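Student: Return a 3D structure for these sequence lines:
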Amino acid sequence: MKIRLLTGLLLAVSGSVSALTLPAPDRPGESLIGNPPHEVKYVSAKQEDTLIDIAVNFRLGQDQIVLANPYVDRWLPREGTQVRIPSSFILPNAPRQGIVINLPEMRIYYYPDSSKVVTYAIGIGREDNWKTPLGKTHIAGKTENPSWTPPPSIIAEHLAEGDVLEPYYPPGPDNPLGLFAFKLGIPGYLIHSTNKTNGVGMRVSHGCIRMYPADIEQFFPMVKVGTQVNIVNQPIKVGWYRDTLYLEAYPDMEETPATFEQRLHAALDLIEQANGGKMPVIKGSVLKAAIEKSTGIPTAIYERPAPTPPVVQSQVAPN
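Tutor: Purely as a prediction, here's the structure:
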């Protein structure tokens, strides 16, 4: 496996538009974007780093970087520890148009045209009474420098925890909505910036979808009012890259738990669908490990056999 250690230069440009706007799959039937899965990216942890610091630097979600590095301490990675940076993604099993949000993955995908995909880490609603809703909706409005009037339910919740919210937050950097907000067609829900960047990649909001400030600043002018939004729950994704089939798994949402057998059946259905309705021969231990580990990293589970070359009959002239 080819390992590419990231340098300070790559760290400096990791948040650029080019790092987030990726070419769409260039072959019919493929579903993987970003780096080829065999090209693994790492960065060396510095003495003062936490995994969360590295996630923010690379604009990854907090849970995403923890899943990708299960043996690295979240708060005290040893200096020099090689931290894996997820850089390839299987597209959700949904129409590739408008915006697709996959909640278990805590990632947003935007299809501006057929040639590219724009993707960002997001934070989503908590698992209690503040879940982010599923379903199809649209961008109903866009607001730059939004104000915020907290609803009574959120004011009461904060008050019960000893935190007093202002009744009105004017536009500005201290506004919890940040500097940019999209209004969804579902009443009361937004995609917006946040001044609590450590919450990106976690379930900490009151149902709204949070983005890094620099990400939504790039994203805001791209998206038009009326753009379709499809919010899905897909903890397991399957897709081809060249002649290899990959599986990318995440933990289930707390409100929709599944047994291993249920996750296995879901994976098998996706594999069969990706393989043209036929079930390939897959090693059970490989599939089991990919589902159970749930690292959020595309894992190779099957490789198409090379085509058998045709047999050429030699022609021998009679004596």
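Student: C-alpha only now, for contacts and for neighbours.
Tutor: Fine.
Student: can you give me the helices in the stretch 151-300 of the chain?
Tutor: Taking DSSP state H, counting those that start in this stretch as the criterion, the stretch 151-300 of the chain contains helices spanning 152-160, 213-219, 260-274, 284-293.
Student: What residues of the third one count as buried?
Tutor: I take that to be helix 260-274. Neighbour-count burial for helix 260-274, with 16 or more other Cα atoms under 10 Å as criterion, is recorded at 263-264, 266-271, 274.
Student: before we move on, what about the shortest one?
Tutor: For helix 213-219, the neighbour count (16+ other Cα under 10 Å) marks 213, 215-217, 219 as buried.
Student: ditto for stretch 81-88
Tutor: 82-88.
Student: what does stretch 229-246 give?
Tutor: Applying 16+ other Cα under 10 Å to stretch 229-246 flags 229-242, 244-246 as buried.
Student: quick one: terminal-to-terminal distance for it?
Tutor: Start and end residues of stretch 229-246 are separated by 26 Å (Cα to Cα, to the nearest Å).
Student: so how far is that stretch from its chain's centroid?
Tutor: Distance, stretch centre to chain centre, for stretch 229-246: 11 Å (Cα atoms, centre = their mean, to the nearest Å).
Student: Sequence B follows; please return its structure for comparison with A:
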Amino acid sequence: MKRVFSSVLTSIICALAGSQAALAVTYTLPPAGGRLIGQNQSYIVPDNGKNLESIAAKFNTSILLLLEANNTVDPYLPKPGSEVIIPSQMLLPDTPHEGIVINLAELRLYYYPPGQNRVEVYPIGIGQLGRETPEMVTRVSQKIPNPTWTPTANMRARSLAQGITLPAVVPAGPNNPLGRYALRLEQGGGEYLIHGTNVSRSVGMRVSSGCIRLRAADIKTLFSQTSWGTRVQIVNQPVKFSVEPDGRRYVEIHQPLSTSTADNPQTMPVAINAGFARFIDHPNSDKGQVDRALVRRAGYPVQVNKGASVSPSTALLQNVKRTENKKEISEGALISDSVNSSVQ
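Tutor: Alright, predicted model coming up:
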């Protein structure tokens, strides 16, 4: 997912219409030792005149991830009858399966309901360049329904420099930038919130002043399940990798977060820690496949077993749910059927 946008991509995203309401995607946790969850899907674009952002909202994913997986699709008006890959398969971040986990690099929030064998996954918006969301381990210190928004002195000064005078307080309601619900985090003196937004298209982008944004339906769901003291861990893991219990080896590479306007997230170095180095050097890993995934940085899992001969694009299509006759379901088509993904 792009972190520094070209003017063309920025204009595309900003021109897209507001998202539809969406709910979290829930996945069963993998077997012990595994990290792979979900199943990629294929969607047949209906003739309804809606754009790619509406499809992203329907499947509760990021518009930028859809653009990565479908780089020939028109984001303004996808062609009716064409197939769009929904990359809803992923590797869990390398963290405890507890509370709320936010991976900044992939613009996703994971929530592990206590005592349940499942995880809920939400797309998020995070802090923009220069006002980054920090990594931390903290907890929810306050639940705030119908929050008011009080811009900080720095926010007011930055806006004034742009010729915009912010009000001292924005009351609760549909025009409130915090949406209808907010979770205050303990660390940082309560400065950081997980909250809703009145600009749905900002979800899946780096746009906030450091807080974490969710779509309206998503923050409502998350708010209803969390309690005071819920553990929150924020990490920055652009590289995720796993050896599954059946021996399949996966890497999932996201573009690293840019730290300056001069950075190009598609080419800037990706940190390789000792664990990932050992994974790459293992006799069962195909270094060529790993290298291609590191260059592509597509944001979805790629199988890299030696001898599998799977390219990143083929790896995505291998894991798409399909039916033999591709029968359409409702307004679009979720193509479902199992695909042989055995390891050679």
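Student: Could I get the TM-score for this pair?
Tutor: The TM-score (TM-score structural alignment, normalised by the length of structure 1) is 0.80; 284 aligned residues with a Cα RMSD of 2.8 Å.
Student: re the thing from before, pick the one among the buried residues of helix 213-219 of structure 1 closest to Tyr189 of structure 1.
Tutor: Closest approach between the buried residues of helix 213-219 of structure 1 and Tyr189 of structure 1, by Cα to Cα: Ile216, at 15.9 Å.
Student: Trace the closest one over to structure 2, please.
Tutor: With TM-score structural alignment as the criterion, Ile216 of structure 1 lines up with Ile219 in structure 2.
Student: And the nearest residue to that match once chain neighbours are set aside, how close does it get to Arg184 of structure 2?
Tutor: Once flanking residues are discounted, Ile219 of structure 2 sits nearest to Gly196: 5.7 Å by Cα to Cα, 6 or more residues apart in numbering. Gly196 of structure 2 sits 12 Å away from Arg184 of structure 2, going by Cα to Cα.
Student: ditto for Ala293 of structure 2
Tutor: With Cα to Cα as the criterion, Ala293 of structure 2 and Arg184 of structure 2 are 37 Å apart.
Student: more crowded one of the two?
Tutor: The neighbour comparison of Ala293 of structure 2 against Arg184 (other Cα atoms under 10 Å) goes to Ala293, with 24 against 20.
Student: Now do the contacts for the counterpart of that one in structure 1.
Tutor: Aligned counterpart of Ala293 of structure 2 in structure 1: Ala290 (TM-score structural alignment). When contacts are counted by Cα atoms under 8 Å, 6 or more residues apart in numbering, Ala290 of structure 1 is found next to 247-249, 299, 301.
Student: And the furthest pair within the residues you listed?
Tutor: Longest span within the contacts of Ala290 of structure 1, Cα to Cα: Ala249 and Ile301, 12.1 Å.
Student: of these two, who's got more company?
Tutor: A count of neighbours by other Cα under 10 Å puts Ala249 above the other of Ala249 of structure 1 and Ile301, at 27 against 21.
Student: The residue mapped onto the more buried one from structure 2 and Pro134 of structure 2: what is the separation?
Tutor: Aligned by TM-score structural alignment, Ala249 of structure 1 pairs with Ile253 of structure 2. Using Cα to Cα, Ile253 of structure 2 is found at 20 Å from Pro134 of structure 2.
Student: cool, and Asp94 of structure 2?
Tutor: Distance from Asp94 of structure 2 to Pro134 of structure 2, by Cα to Cα: 17 Å.
Student: Now do the contacts for the aligned residue in structure 2 for Lys237 of structure 1.
Tutor: Correspondence of Lys237 of structure 1 to structure 2, assessed by TM-score structural alignment: Lys240. Under the criterion of Cα under 8 Å, 6+ apart, the contact list for Lys240 of structure 2 reads 91-94, 251-253.
Student: These, buried ones only, as a ChimeraX selection?
Tutor: Selection of buried members from those for ChimeraX, criterion 16+ other Cα under 10 Å:
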select :91,92,93,251,252,253
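Student: OK, contacts around Pro86 of structure 1?
Tutor: Pro86 of structure 1 touches 40-41, 65, 68, 297, counting by Cα under 8 Å, 6+ apart.
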